[in-house]
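**Q** Below is the sequence, then the predicted model.
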Amino acid sequence: MTEAVVAGATHPDIDGVEVVQVAALEATADDVMAADGYLLGTPENFGYMSGALKHFFDTVYYDCLDHTRGRPYGLFVRAGNDGTGAVRAVEPLVTGLGWKAVAPPVVATGELTDAHLEACRELGMTLAAGLDLGIY
């Protein structure tokens, strides 16, 4: 799913966006503040976001709270259940940060399909194209 999101965000028709991929356990507040938008991915673990994504928010939240308001984000979830728990866990955090969703979360349940991957490509492309065009 991550590869598909990155493929969408780096589509050849999008010129003015640099995509930097940083693992959740390695991302810093400086990384977040340097970015104009965010694509967040997580597996659903026990009906919740991954521990790595939780650690990311724990690490960057307060440092970024007043500096990243209004920035766009997208969320994609590889769900073991129905994905709603992971989405519900992320939403209050991004809301608190003041980030704005560019599209509904992509939630892949069951077998990973071409439709899931296409939705991920579209999510990446939507965020990157909006940044490139100055919409966000």
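**A** Sure, I can see it.
**Q** going forward, measure contacts and count neighbours with C-alpha atoms only.
**A** Will do.
**Q** how about residue 39, secondary structure?
**A** Secondary structure, DSSP: H, G, I helix; E, B strand; the rest coil: residue 39 is strand.
**Q** Equivalent analysis for residue 42, please.
**A** strand.
**Q** now the strands for this protein?
**A** 38-43, 72-78, 100-101, 106-108 (DSSP state E).
**Q** what packs against the longest one?
**A** Counting contacts by 3 or more Cα pairs under 8 Å, 6 or more residues apart in numbering; DSSP states H and E, strand 72-78 is packed against strand 38-43, strand 100-101, strand 106-108, helix 114-132.
**Q** Please repeat the previous calculation with a cut-off of 10 Å.
**A** helix 2-9, strand 38-43, helix 84-97, strand 100-101, strand 106-108, helix 114-132 (3 or more Cα pairs under 10 Å, 6 or more residues apart in numbering; DSSP states H and E).
**Q** sorry, back to before: how about the strands of the chain, which one is nearest residue 129?
**A** Closest approach to residue 129 among the strands of the chain is made by strand 72-78 (11.4 Å; Cα to Cα).
**Q** how many degrees apart are the closest one and helix 84-97 in direction?
**A** Inter-element angle recorded for strand 72-78 and helix 84-97: 160 degrees (by axes from the mean of the first three to the mean of the last three Cα atoms, to 10 degrees).
**Q** okay, pairing it with this:
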Amino acid sequence: MTASPPALSKRLLVVAHAPSENTRRLLEAVLRGARQDGIEGVETRHQPPLEAGPEDVLAADAILLGTTENLGTMSGALKDFFDRSYYPCLERTQGLPYALWIRAGHDGTGTRRAVESIATGLRWRPARAPLICRGAFDEAFVGQCEELGGWMAAALDAGIL
């Protein structure tokens, strides 16, 4: 008789808008980090914001949000996700740990403020400071995103979050 693999006990939801090749690379890096060897008890699931909904959030133990900076705020796709999920999640996800990464062509300030305002209203708990990938695309962003995904999944796996 063979031993069955350990049951996944925690769920990490990644809701990220990745409309370009470079933003897809950042998303892939986050997922690669979250799914790295050694993280045994976490199931990482990506849902694009236009497909994610309250049922996905309610099933999650933590959430990673990714967005582009669009006209000084979050992408319309991430805003749509929040519009559909806010009230169904409001009283049921308080304390949910989250982290955020932003691909910002400028400074990302307005985007950060907009997402944090909604997360504060939901009473979600920031797991760490947002990662803002500012200015022209830099290959270092890929490593930073991989580290963010790995950190979030490892913290969830270890029971820190």
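**A** On my side now, so go ahead. Here the structure is a predicted model, which is why all the values come from computation and not from measurement.
**Q** After superposition, what is the TM-score?
**A** Once superposed, chain against chain, the TM-score is 0.95 (TM-score structural alignment, normalised by the length of structure 1); 136 aligned residues with a Cα RMSD of 1.0 Å.
**Q** hmm, back to that, hey, which of the helices and strands packed on strand 72-78 of structure 1 is tucked in deepest?
**A** Of these, the one with the most neighbours on average (mean count of other Cα atoms under 10 Å) is strand 106-108, at a mean of 23.
**Q** mean offset of that strand relative to structure 2 (after superposition)
**A** Mean deviation of strand 106-108 of structure 1 relative to structure 2 after superposition (mean Cα distance after the TM-score superposition for structure 1): 1.0 Å.
**Q** contacts for that strand?
**A** 1, 41-44, 74-84, 86-87, 115-120, 122-123 (Cα atoms under 10 Å, 6 or more residues apart in numbering).
**Q** Let's see that with 6 Å instead.
**A** For strand 106-108 of structure 1, the external contacting residues (Cα atoms under 6 Å, 6 or more residues apart in numbering) are 76-79, 116.
**Q** so it matches what in structure 2?
**A** Aligned by TM-score structural alignment, strand 106-108 of structure 1 falls on residues 131-133 of structure 2.
**Q** Off-centre distance for that stretch?
**A** In terms of Cα atoms, centre = their mean, to the nearest Å, the centre of stretch 131-133 of structure 2 is found 12 Å from the chain centre.
**Q** Tell me which of the strands of structure 1 lies nearest to residue 21 of structure 1.
**A** Of all the strands of structure 1, strand 38-43 sits nearest to residue 21 of structure 1, with 9.1 Å by Cα to Cα.
**Q** what packs against that closest one?
**A** strand 72-78 (3 or more Cα pairs under 6 Å, 6 or more residues apart in numbering; DSSP states H and E).
**Q** What residues in structure 2 pair up with the strand it packs on?
**A** Going by TM-score structural alignment, strand 72-78 of structure 1 sits over residues 97-103 in structure 2.
**Q** any idea which residue sits dead centre in structure 2?
**A** For structure 2, the residue nearest the mean C-alpha position is residue 64 (1.4 Å; Cα atoms, centre = their mean).
**Q** which residue lines up with that residue in structure 1?
**A** Here residue 64 of structure 2 is matched to residue 39 in structure 1, going by TM-score structural alignment.
**Q** How about that match: what's its closest non-neighbour residue?
**A** The shortest distance from residue 39 of structure 1 to any residue other than its chain neighbours is 4.8 Å, reached at residue 74 (Cα to Cα, 6 or more residues apart in numbering).
**Q** got it, and residue 28 of structure 1?
**A** Spatially, and ignoring its direct neighbours in sequence, residue 28 of structure 1 is nearest to residue 60 (6.2 Å; Cα to Cα, 6+ apart).
**Q** Residue in structure 2 paired with that neighbour?
**A** In structure 2, residue 60 of structure 1 lines up with residue 85, judged by TM-score structural alignment.
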